[in-house]
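*Asks:* could you look at this predicted model? Sequence included:
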Amino acid sequence: MAHGDITHIDIPVADTDAASAFYSGLFGWRIAEIPGYEGYPMWQAPNKISGGGLAPRGDGFTHPRSYVEVDSIDEVLARASDSGGSVVMEKSPISETSWFAVLADPDGNHIGLYEGTTEL
């Protein structure tokens, strides 16, 4: 992936088992938990490219969120703030080699940022 590519989409759910059955039945998505990511079932579309996760619904996370690959989360968050956006969630680790953050654009839309590699 390259800077600016959409990496994945998280869908907030209250019941991961029910959501897994719904989306796999509706769209044919393959949904499974991956070792190291328990409690975060990941989905893959039939094209084997599109995907994301079924994440616990919570405060501030009530709508699907797209994540964008970036070269540097720190730089993008600074540029977003300088351009009228705001930081919703600071850079946080996913693994030893990957991080995520969330920004809001000037209209209040939340966009996730992803930096790193998917290797565990």
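*Replies:* Done, it's in. Numbering: from 1, shown residues only.
*Asks:* drop to CA atoms for contacts and neighbour counts, all remaining ones
*Replies:* OK.
*Asks:* could you measure from the residue lying closest to Gly51 once chain neighbours are set aside over to Ile94?
*Replies:* In space, Gly51 comes closest to Gln44 once its chain neighbours are excluded; the distance is 4.3 Å by CA to CA, 6 or more residues apart in numbering. To Ile94, Gln44 is 19 Å away according to CA to CA, to the nearest Å.
*Asks:* ok, second structure coming up, stack it against the first:
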Amino acid sequence: MNRLVHLELHTPDLDGASAFYDELLRWRTERIDVPRGSYHALAMRGPLDGGIVECGTAHPTWLPYVEVAEIEAITELARRLGASVLLQPWEGPAGWSSVLRSSAGGEIALWQPKQALLKGTG
């Protein structure tokens, strides 16, 4: 079973969103500077982690990340099932990600941790 591992809010108002979720749910944020701007890591006090990304989106939206063992294969399967691939699999510091939009319009991100690749190559 693939599990939800990360929840990320994409918003044009990073500071406002961070303050709101801190006040409402006590989700503390930690600012992390990244090459493309700023990112606030969310301490959600549970098995799920999260973050807030500042971007030029017209409508703020939550993007769930689901862990998969073979990101290339699952991304291709999604395409065959009618999904649009918004972001091809790319390597980040801890693993690989891709972003999909289903034919019904919902968006989801796939994430393959680096250790998953190592398990599959032995």
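*Replies:* Nice, I can see it. None of the values given here were measured: they were computed from a predicted structure.
*Asks:* corresponding residues in structure 2 for the longest helix that structure 1 contains?
*Replies:* Assignment by DSSP state H gives helix 16-27 as the longest helix of structure 1. In the comparison with structure 2, helix 16-27 of structure 1 aligns to the range 14-25 (TM-score structural alignment).
*Asks:* about what we covered before: and the longest helix of structure 1, how far from structure 2 on average?
*Replies:* After superposition onto structure 2, helix 16-27 of structure 1 sits on average 1.2 Å from its aligned residues (mean CA distance after the TM-score superposition for structure 1).
*Asks:* on contacts alone, who are the packing partners of that helix?
*Replies:* With contacts defined as 3 or more CA pairs under 8 Å, 6 or more residues apart in numbering; DSSP states H and E, the packing partners of helix 16-27 of structure 1 are strand 30-32, strand 51-56.
*Asks:* what sits up against it?
*Replies:* For helix 16-27 of structure 1, contacts defined as CA atoms under 8 Å, 6 or more residues apart in numbering pick out 13, 29-31, 41, 45, 54-56.
*Asks:* look up how far Val68 of structure 1 lies from the residue sitting furthest away from the middle of structure 1.
*Replies:* Distance to the chain centre peaks in structure 1 at Asp82, reaching 23.2 Å (criterion: CA atoms, centre = their mean). Asp82 of structure 1 sits 19 Å away from Val68 of structure 1, going by CA to CA.
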